[in-house]
Structure formats: structure tokens, C-alpha cells
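> need a 3D model of the following:
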Amino acid sequence: MSEKVMVKGTEAIGEAALRAGCRHYFGYPITPQSELTEYMARRLPELEGVFLQAESEVSAVNMIYGGACTGKRVMTSTSSPGFSLMQEGMSYIAGAELPSVFVNVVRGGPGLGDIQPAQCDYFQATKGGGHGDYRLVVYGPESLQEAVELTIKSFDIADKYRNPVLILADGMLGQMMEPVSFPEFKDLNSFVDHSDWAMVGTKMERDAHRVTSFNIDPYGLEKMNIKFQKKYKEIVENEKMYEEYMLDDAEVVIVAYGTIGRIAKSVAKMAREKGIKAGVFRPITLWPYPYEALAKHTDKANMFFTVEMSAGQMIEDVKLAVNGKKPVEFYGRMGGVVPTPGEIFAKLMELVK
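Below is the predicted model of the structure:
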């Protein structure tokens, strides 16, 4: 790892992608992630890579489809309305089993909304914003260092499972600056060999590869979907990630992800100063969601308290994990408003009285 350098969130993700071996980026500027696009435009030519600003997010996602067909490490980034425009292409990419990495720096919605940080794209990210029975691996980093590490991991996971991976950040993470250590550049020759399916040229030595999600035969398409579901089951079994903070004796489990997970830790400390045994459960993989790890706390905890920058979307997964055994309460802010530790703590105090 390098010495720590002060860097902005979007640029940290971009540099991490380059060090992970990404040499092909297709994107379109949209606040609050435009600096990532600008960073890739500046850095990729220095590494003999390809940067192309598409005419729209729809174009960008289809360029990702084409680039991924060659087996190369490809990435795009956007923010909420732009990610919505990518959903048809996202379904095609998942259906064609193409490894690729997406970054959504979430802003307030619905519609055009504003440019402030939010977490209101959780449903879209974790439940499948496009058509069909597909899944994305979704990471929700809480810090820039974790964003760097998860970006690098995203490319490895995408290659391993031939599946698109999404970094779900919020505008706050994208725009903040923190000290970050970067790993060394990966050897481009060390990656998974995709020559058995990728479109790399036949040299007249084999039949041409065909990369598509289309299958006119319903039984053939069902067979494809069964294969996908087996892959998703393998991901669920092997790739869940989460953090537990002061949960050994916790009677109140605060559940939060991303930057709100950091704020929740301050709330837990405040609660313990008042004699309330609180801790934080922070899912890092938003899909696959760590249901079992969260569920084990139902034995000791009296209450689960979900905090989000939304009207309450992850709360549904928390309720599934708790399965009615204990009450699940909620506090959220919308429209790009970031809740303070003080106001979350005040709500918690109301609930425990």
C-alpha cells in the first residue's frame, strides 16, 4: 500500500479502478459524480487506456456491454437519474453474464431531485432496477479507504462470477476528502482468462463466440435462468460482508449502511454514555444481504433501529432478518438531508423510554 494521500471520494474510486486493471471507461457527466468521469478522462490516456464520453447514459451502458464482451475490465459511473437510464442495458449485461463495474453516487429523488447525498436508490440497486430475474452484487462503502478496497474487489468479483457489480455510494462519500492508501497496480496479465467465451477473435482456429441474453425458446431461456439462480446462490453463500460495532452486549441494534453507518457509530457512543447498550450492524454487501448475521442478534437485543437517508428501503431487509421476533423502528431523512448524530440520538431516546 502507498503512503496516505488526501483525495476526493470520486477520484479515489477512479484511481482504485485503474489500479485494479480497468483500462476502459465509458460514461457521462452528472453531479455529484462528474469528477470521477473527469479523473478517468485525464488518467486513462496516461495508462494507454480508453476513455470515451458517451452522448448519454443509455449510450454509456451499451458501450460497457460491448467492452465487456471482449473480456476486458470495464467501468462506468453515474448518479441516480443516470443510473435509471442504464437499467435496460444493465439487464442485458446481467443476462449476457458480462463482468463489469458500475458506480452510482446517489443523490436525492425521485425524478430529477437535487444534487445532495441520499440513499434512495437502495430498492433499485438491490431488487433489480431492470427487467428479469437478475441480481447485482452491491457494495455500500462507509469511507474512502473502504471505497478503494471495495472498488478493487468489485473487479475481481465481477470476473469470478461473470456478473455486474455495483458500488452504491452517496453524494457525501463522493464529494468528501479523506486520507487514503492505494495498493500497487495489478498485473494486467494476472486476471481471469475469459478467452473461452469472450469475443477476442478466432484467428480461424475455432468457432465464433456468441455473447447474448436472447433465447427465443422458453425452455432454453428457463435453463439459462436456472443457471443464473445457481450462480446467485453461490454468491449468497460466499460473498456476504458486514461490520459489527459494539454489539457483544447490545440491547439496541442500530442498522445503517454507507456514510450513515459512520454516523450511527457516534450515536451508539452517545447512547452508551447515557447507559443505553447500543451497537451498530453495518451491512457492507447490500446484496447479498447478511440476513443470518443480523438475525443472530435477535436473541439479546430488545429493539432494532434502522437509520437511512431515505423514506425507509433497507428497513424491509432488516424486518426480513428479524422475522418479527423483535420490534424494528426507523428514522430517515429525505431529499438530500443528512441526519445529524444529535437528531438520530434524540429519536433513539424517544424509542427507548
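> rest of the way, CA atoms for contacts and neighbours
Noted.
> quick one: the helices in the stretch 201-350 of the chain?
Taking DSSP state H, counting those that start in this stretch as the test, the helices found in the stretch 201-350 of the chain are 218-238, 259-273, 291-295, 315-322, 341-352.
> out of those helices, indicate the one that is most buried.
Neighbour counts (mean count of other Cα atoms under 10 Å) averaged over each of those peak at helix 259-273, with a mean of 20.
> Ala169 against Tyr122, yeah?
No. If you go by Cα atoms under 8 Å, Ala169 and Tyr122 don't touch, sitting 10.3 Å apart.
> here is the second sequence; please produce its structure so I can put it next to the first one:
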Amino acid sequence: MTAAPDCPVFVSADVVRRVFEWKDAIAALQAAYGHAFTEQAAPSRSIAQSEGAWLRTLPAAPPGGRYYGAKLMGADMKAADPSVEYVVVLFERATSRIAGFVDANLLTGFRTAATSGAALDRLAPEGPGRLALIGSGLEATMHVRAFASVRPLSEVTIYSPTPEKRAAFAEAVTRDLGVPARAVQSGEEAVEGADLVLSAARSRGEVPILFGDWLKPGATIVSIGSTVPSQREIDVSVADRADFIVCDNLHEVVDETGDMIAALDAGIDVRSKSFSLNQLLSGQIEAQRQAAAMPMYKSVGGGVQDVVVAEMILTKAIEQGLAQPLPMTFDPKHL
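Predicted coordinates:
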């Protein structure tokens, strides 16, 4: 184990990019979620709001980890040029001291896709498959690389509303991953016959962009675009067809995302077929996983993901001499 520095360190976004590895992040997440834990180890996110300012906090104390901590992000929408900054603060278990601060803007995209990859690795059949993407933004960019690290991709089809963006995305996939990729004219065309389906582009009008009758039997679905009650991404028919739904945060996905609220309102019993990622990766629902005909992973993000991936990044940054020491000490209160 690498010795902790005497003072806290800072890991910049550039260093995050330099040290991050998909397979290492996915393995770390699978190991963390492989420990059975209660909600106390990963409580729901909290949001403070007042007069245009908001602060979101995602805390976690993953079992088995060297660190625990929280991701913080905030903005004031009344500012002249509002923007959001993200930081993960890590405390070392052995000393209870603040060990480091990790710029979490890029990390957030990495951890979301790596967690989807960790789930897909357990849900999707072994062997090559064709991946369909609805969306060509940052999340889609991250996810195709995460998925390629756990499954060989025979082809990638991409649909997003802007022809130039989806064409450029396809070119980048072929160039960077060596996988045949093509842009298509509609979401339905992208999804038709696909083994793996990623929905990562909730519509501007908050109407569904993925429908159940587009999906071939046996497809594995990943949905990441609807994370609060006001957002929509998948149609209720997708929730109906999926017979095994894995959620990174069970309560937040089922009760606080627009997609699942709409499914419940339509009379679809999503609760009886929804399980947590912790249950999946700790082996508690293996019989249900094996029996699933059309599994779906649905994500809202969570502090466990932030802390686990930040720990991996901090460890690599310290080992490689890339973490920046901060000239500060904290005055501890002894318990």
C-alpha cells in the first residue's frame, strides 16, 4: 500500500485523464459493490437550495476501501455566468484525516460509464455483440469505451438528432476503438437487431426516445439519461418488456426518476422486478439474473461510484508522483 502524504493533495482533471483506466475502474467498482452493504454506507444524495444557489452532496463509505468521502457540486443560477464545479473529498480510514481532493468533473463521466460497464459485464451474454447508442455526447463517448473493455463489439450504430455529430461520433469510434461504426437516421434504426442498447440522450422535450417494440428478444439495455422526476428517456413499454431491472440506487431509480414514475402510473409493477446493483454484484440475486430474458440497468449515479473511482485515481496519482501537495493542515477534534 502506498504511504499517504503528510498533507492533503489535489488531483487535477488533467491528472484524472492521464491515470484513469477503464478495466481498473470497473474491477474496483465490482469489488466494492461485491460487498453486501446497507443504505448507511451509501445514503441518498442530498440537495440544498436557496435563492438560485444549489449544492448537491453524494456521500459514501464503501466497505473494504481505504478511503471514504463525498462528492460536492454546486452553482448559483443567478450568477453572471453560472457554472458547476465538482470535487470529491477523500478521508483516510486509518487516520480519519483528509487525504485529498479530486477534481470530479471528468471523473463523474468516467464513474458513470465504468459503473454501467460493471453492470453490463454481469448482465450481458459473453461474446461479441452489436451495440446501439442513442446519443452522441460525453456520456455516450464514455460508455462505448467502457463497454468495449468488457465485451468485444462487432459493430456500433449511433443515432442522435444532429447528423454531423452522430457522423463524427461514428468516425471517432472506428478510429479510436477499431470497431466498425455507422451513423443512422433514427433511434429505431439504430436499435433494430442490437444485442446491447444504450440510451444516453434524454429528449429536449422530456418525451421518450427508446421504445419497447424496437428491442430484439434477449437484448441488454442500459439507461442513464433520466435521473430526476421531471426527466424522461425510455418509454413505459421498455420498463414493461424488461423482466430484470438493476438500479445503482434502488429507491432513487424506482421512486425518483421520471421514467419509472411514468411506468408505475401506467400500472407496470416495476418494483417486483427491480433490484440493486449491490445485490447483483454481491451475488444475492444470481437465480433471478440467470432467469432474465431482457435485463436492464438504470442509473442515477451515487456516492459509492464517486468515492471508489476517486480512490483508484488518487492512488495512481500518488504512485506516479502526479498528486499536488497542498500547503495546509486541518485542526482535528479528537473523539
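> so after superposing, what's the score?
With the length set by TM-score structural alignment, normalised by the length of the second structure, the two chains reach a TM-score of 0.33; 160 aligned residues with a Cα RMSD of 5.3 Å.
> make TSV from the helices of the stretch 201-350 of the first structure and add distance to His24 of the first structure to it.
Formatted as TSV, the helices of the stretch 201-350 of the first structure follow (distance: least, Cα to Cα, whole Å):
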stretch	distance to His24 of the first structure
helix 218-238	26
helix 259-273	28
helix 291-295	35
helix 315-322	35
helix 341-352	40
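> between the ones you listed, which one is nearest to Val5 of the first structure?
helix 259-273 (20.2 Å; Cα to Cα).
> tell me the helices and strands packed up against the closest one.
strand 252-255, strand 278-283, strand 303-308, helix 341-352 (3 or more Cα pairs under 8 Å, 6 or more residues apart in numbering; DSSP states H and E).
> about what we covered before: go through the helices of the stretch 201-350 of the first structure and name the closest to Phe281 of the first structure.
Taking the helices of the stretch 201-350 of the first structure one by one with Cα to Cα, helix 291-295 is closest: 7.1 Å.
> touching the closest one from outside, list them.
281, 317-318, 320-322 (Cα atoms under 8 Å, 6 or more residues apart in numbering).
> mind running it again at 6 Å?
With Cα atoms under 6 Å, 6 or more residues apart in numbering as the contact definition, helix 291-295 of the first structure has outside contacts at 321-322.
> between the helices and strands packed on helix 259-273 of the first structure, which gets nearest to Lys223 of the first structure?
Judged by Cα to Cα, the one of those that comes nearest to Lys223 of the first structure is strand 278-283, at 32.0 Å.
> now that closest one against helix 341-352, angle please.
Angle of strand 278-283 of the first structure versus helix 341-352, following axes from the mean of the first three to the mean of the last three Cα atoms, to 10 degrees, is 110 degrees.
> okay, the angle between strand 278-283 of the first structure and strand 303-308?
Going by the same axes, to 10 degrees, strand 278-283 of the first structure makes 50 degrees with strand 303-308.
> what is strand 278-283 of the first structure packed up against?
strand 242-245, strand 252-255, helix 259-273 (3 or more Cα pairs under 6 Å, 6 or more residues apart in numbering; DSSP states H and E).
> sorry, back to before: Ala169 and Tyr122 of the first structure: which has the busier surroundings?
Ala169 (31 against 22; other Cα atoms under 10 Å).
> which neighbours do Ala169 and Tyr122 of the first structure have in common?
Joint contacts of Ala169 of the first structure and Tyr122 (Cα under 6 Å, 6+ apart) do not exist.
> and the helices in the stretch 51-200 of the first structure?
Assigned by DSSP H, counting those that start in this stretch, the helices in the stretch 51-200 of the first structure fall at 57-68, 80-85, 87-95, 122-127, 144-161, 171-175.
> switch the ones you listed over to JSON lines; also include distance to Ala346 of the first structure.
Below are the helices of the stretch 51-200 of the first structure laid out as JSON lines (distance: least, Cα to Cα, whole Å):
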{"stretch": "helix 57-68", "distance to Ala346 of the first structure": "41"}
{"stretch": "helix 80-85", "distance to Ala346 of the first structure": "30"}
{"stretch": "helix 87-95", "distance to Ala346 of the first structure": "38"}
{"stretch": "helix 122-127", "distance to Ala346 of the first structure": "25"}
{"stretch": "helix 144-161", "distance to Ala346 of the first structure": "28"}
{"stretch": "helix 171-175", "distance to Ala346 of the first structure": "23"}
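> quick one: closest of those helices to Tyr232 of the first structure.
Across the helices of the stretch 51-200 of the first structure, Tyr232 of the first structure has its closest neighbour in helix 144-161 (8.8 Å, Cα to Cα).
> relative to helix 218-238, how tilted is the closest one?
Using the same axes, to 10 degrees: helix 144-161 of the first structure against helix 218-238 is 140 degrees.
> which helices and strands does the longest strand seen in the second structure pack with?
Secondary structure of the second structure per DSSP state E: the longest strand is strand 67-76. In terms of contacts (3+ Cα pairs under 6 Å, 6+ apart), strand 67-76 of the second structure is packed against strand 53-60, strand 85-92.
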